[in-house]
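In: coords please:
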Amino acid sequence: MTRPPVPTMVNAYAPGADLPAETAALIDRRTRVLGPAYRLFYEKPLYLVRGEGVWLYDAEGRRYLDAYNNVAAVGHCHPRVVAAMAAQAGVLATHTRYLHETVLDYAERLLAHFPPALSQVMFTCTGSEANDLAYRIARAATGGTGVIVTDNAYHGVTLATAEMSMSIGPAVAPGPAVFAIPAPSPANYPEGIAQGFAAAVTEACRKMRAAGIRPALLIADTVFSSDGLWLDPPGFLAAAAAAIRAEGGLFLADEVQPGFGRTGGQMWGFQRHGVTPDMVSLGKPMGNGYPVAGLVLQPQVVAEFGAKSRYFNTFGGNAVAAATALAVLSVIEEEGLMQNAAATGALFRDGLAALAAEDDRLGQIRAAGLFLALDVLQDGAPAPREAARIVNRLRDRGVLISATGPLGHVLKIRPPLPFGPDHVAIFLQALRETLAA
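Out: This next block holds a predicted model:
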């Protein structure tokens, strides 16, 4: 099948930009030793040296309000997380084939946040590994190989998951068993998103079977962030999950971006849809920057894989990772960060709506908790270059966001979970000044 065109990364580094000498030298050095495939954000890349809470600091001491990073979900360098990481590293840091109680303590605490049917967890180092493992398990459970993804998806950087990631560029073509369907937007499914998206899943399975491929897996980022953040109506994913199961496949909820309370009011994005997945992949926010990730499963799903294969990941769920992830989970629970995402996210959405009412360059707002998207338009049409200008001018004013969507015209706002009303006010003022300029 043909991969959709990948938009130019217009908010990225512009060679020749006027940069401090130290930053320019660092870019030259980076290019020389890291090669051509890496990318930098912003026309004038940031040289960051420190982070604290929702703030990042550059080499010249200037601070930036971070409205983008879900990696440091509980805030950059949270003291409790750093202390847990350091304490465990000072006692034991080894591989996962020895017994250790902390990983079991964490597994039990984590699973308590899931529906009872999702009662087992396997640990990895990255979300890419978790999605790759899910695909292996799905193949064993179903006897199939066919995968359904959305047409600007991102699910990882292993060979298998890169072939499922339409958004990362044409160097890796979709695998022969990967079938892309349109993202769940009103424009793509005017007949109704739940009905239309489920029908697209069924049609993809029909095409698989016509090609001699058996369906194995529907994988969906439950907020469809790379597709432009498609969230509503709540509940629409349940029909798609039923559709893939009717064809003998499994439903994998990719919670790497929306998980751990970000959507506000619930711990996981799939809970907005009233559906229990067969598997759930976790990643970036799990360790607040420490490389720990996982795959939560219904036991019957992994039974066949476990009977015929062994799973070993040298560092997936090691003692330091488990201690770090346990501290992150405790911070989310005890500091009320899921509840803060709901309250602050609602305030944020209202503020963006007020700005959009004053400026016809700002279009639809889509939001759940502290995950927000804002379309940028020119004469009513998607305007990726205008979006890139806004992203870069906000950076100049000390506020960090990015852009997303298949055309690159959607402002992507995804701050650390401690983001509060004062930070929203700073963001809105910077956006107001940027638009006025």
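In: only C-alpha atoms for contact and neighbour calcs from this point on.
Out: OK.
In: And the residue nearest the centre of the chain?
Out: The residue lying closest to the centre of the chain (Cα atoms, centre = their mean) is residue 257, at 2.5 Å.
In: so how far is residue 327 from it?
Out: 19 Å (Cα to Cα, to the nearest Å).
In: So for the biggest helix by length in the chain, what gets flagged as buried?
Out: If you go by DSSP state H, the chain has its longest helix at helix 337-358. For helix 337-358, the neighbour count (16 or more other Cα atoms under 10 Å) marks 337-349, 351-353, 355-356 as buried.
In: Measure how buried residue 159 is and give me the count.
Out: 14 (other Cα atoms under 10 Å).
In: got it, and residue 29?
Out: 12.
In: Distance of it relative to residue 36?
Out: Taken as Cα to Cα, the span from residue 29 to residue 36 is 12 Å.
In: How about residue 234?
Out: Distance of residue 234 to residue 36, given as Cα to Cα: 41 Å.
In: thinking again about what came up before, just the element for the residue nearest to the centre of the chain, please.
Out: Counting by DSSP states H and E, residue 257 is held by no secondary-structure element, helix or strand.
In: here's the other one to compare against:
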Amino acid sequence: MTSKSTIMDTNSFSADALDLLDGETRQLVERRLTVLGGAYRLFYQHPVHLVRGEGQYLWDAAGAKYLDMYNNVASVGHANPTVARAVADQMMRINTHTRYAHENIVDYSEQILATMPSEITRAMYMCTGSEANDLAIRVAREYSGGTGIIVSSEAYHGNTDLTSRHSPALGGGQPLDAACRRVRVPSADAMGGPGSLARENSGQAFAHEIEKAIDDLESHGVRFAGFLADSIFSSDGVHPGQAGWLAPAVDVVHRHGGVFIADEVQPGFARTGEAFWGFARHGVVPDVITTGKPMGNGIPVSGLFARDEVLSAFSDRLPYFNTFGGSPVSMAAALAVLHEIQTRDLQQHALQVGERLRTELRRVAERHAGVGEVRGVGLYTGVDIVSPADGQTADGALALAVLEGLRERRLLTSVAGAAGNVLKLRPPLVFDMRDIDRACTTLDETLTALDA
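Out: I've put the predicted structure just below:
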């Protein structure tokens, strides 16, 4: 099985391929490598030079138009005019830190908390999802008195020192925290995929895995602190499962005195269609909720929302301050995003368009032996790319070939899963019914070319 770090390296530009680029792009990439080095890896073996966006579309420097099926950052669409105006207007007035009183942070906190369970009453703000998850782990440890955090086997929760140590998706080069335990997410079939025989038991089976991980922590003298999870399990290969299957695991967490941290960077802000928050599909109430990318449509802003008694265990003892977190401009962006989602009913839109997209993708799958299961919820879909020889074995190399073929045909996305064989389709929420035909036709053409 290919490690995640290898997948990330393969699905990125290599300086060895510099001679294959045309003049203008080559010059730009050379300049980039000179000043940024290799840490900031470019997507694709042939990098895309993007200069403009609108809604779900992007344009490169040559004027070619791309369909974006990857970016949940621009959740309400690239260059959204409502968000752009809100940011510009606020920037022309004032932008400073949260040590001064300002309406935006209070207005947003009241409005976003109204979308959450009544038990969640407190808010804090940062700039990135990594910072939010970093703080969430610290809060869980203070509240529980433990240090052991459980994550899924291919989880990604951030790039700070603390969150990277709880992100096995970064691969073998990234050491995990000694008090971190990984639990395998059930297969798509076990969680209620097409033809499943085990869907009734998947929730209990996963809860048993959590219980075993807690027992393992305790057997090593480590007190359990909490379970940190993205409820759509995106890095594990997009496994949303049947609504409600996660509830037994959360019950186990609480029974053992732990904190359930719902990482909503991927499934939140109406992405699943079935609920505004991913965890809400499962009928559970988290102790801590973290948000990031889609919250500001490209403006750096993230949040942590929690039960009062859980957050107080941290905030009443330890000061926390984030210079740019919760600034008037970032809150103006967040308010505008929330307004767009609610007034345009993008949650229902995500539900309807996502269901139709998967229906059409399954029709494409019927024509190609290299496509396995298509699964997802709302506007988050995973497409298994498998060996055409048996129609079952994960095929990461073929998935990367598909990815490059889609890029050549001007459709942008990425891969996920332990073997890097799952196409991760996660377009802006404004992705529309009219885009489905282009997306499916492009995938069909790419697979046909590879079949040949």
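In: For the two chains, what TM-score is obtained?
Out: For this chain pair, the superposition-based TM-score is 0.97 by TM-score structural alignment, normalised by the length of structure 1; 435 aligned residues with a Cα RMSD of 1.6 Å.
In: More neighbours: residue 234 and residue 36 of structure 1, which one.
Out: Neighbour totals were compared for residue 234 of structure 1 and residue 36, and residue 234 leads with 14 against 9 (other Cα under 10 Å).
In: any idea how far residue 94 of structure 2 is from the counterpart of that one in structure 2?
Out: Under the alignment (TM-score structural alignment), residue 234 of structure 1 pairs with residue 243 in structure 2. With distances taken as Cα to Cα, residue 243 of structure 2 is found 43 Å from residue 94 of structure 2.
In: circling back: quick one: residues contacting the residue nearest to the centre of structure 1.
Out: By Cα atoms under 8 Å, 6 or more residues apart in numbering, the contact list for residue 257 of structure 1 reads 70, 221, 225, 283-285.
In: ok, now residue 280 of structure 2?
Out: Residue 280 of structure 2 neighbours (Cα under 8 Å, 6+ apart): none.
In: which one in structure 1 is aligned with it?
Out: Applying TM-score structural alignment, one finds that residue 280 of structure 2 aligns to residue 271 in structure 1.
In: Number of residues surrounding residue 85 of structure 2?
Out: Residues near residue 85 of structure 2, counting by other Cα under 10 Å: 15.
In: One more: the one 5 residues further on?
Out: Residue neighbour count, defined by other Cα under 10 Å, stands at 17 for residue 90 of structure 2.
In: now stretch 367-377 of structure 2: which residue numbers in structure 1?
Out: Going by TM-score structural alignment: stretch 367-377 of structure 2 matches residues 358-368.
In: Please state the offset of the matching stretch from the chain centre?
Out: 21 Å (Cα atoms, centre = their mean, to the nearest Å).
In: Please apply the same query to stretch 364-383 of structure 1.
Out: With Cα atoms, centre = their mean, you get 17 Å for stretch 364-383 of structure 1.
In: Mind listing what's buried along that stretch?
Out: Neighbour counts using 16+ other Cα under 10 Å place 365-377, 382-383 of stretch 364-383 of structure 1 among the buried residues.
In: Can you tell me which of those residues is nearest residue 125 of structure 1?
Out: For the buried residues of stretch 364-383 of structure 1, the residue nearest residue 125 of structure 1 by Cα to Cα is residue 371; the value is 23.9 Å.
In: Tell me which residue of structure 2 matches up with residue 158 of structure 1.
Out: Under TM-score structural alignment, residue 158 of structure 1 pairs with residue 160 in structure 2.
In: Which residues are in contact with the closest residue to its match other than its chain neighbours?
Out: Take residue 160 of structure 2 and drop its neighbours on the chain: the residue closest to it by Cα to Cα, 6 or more residues apart in numbering is residue 130, 6.2 Å away. Residue 130 of structure 2 is in contact with 157-160, 163, counting by Cα under 8 Å, 6+ apart.
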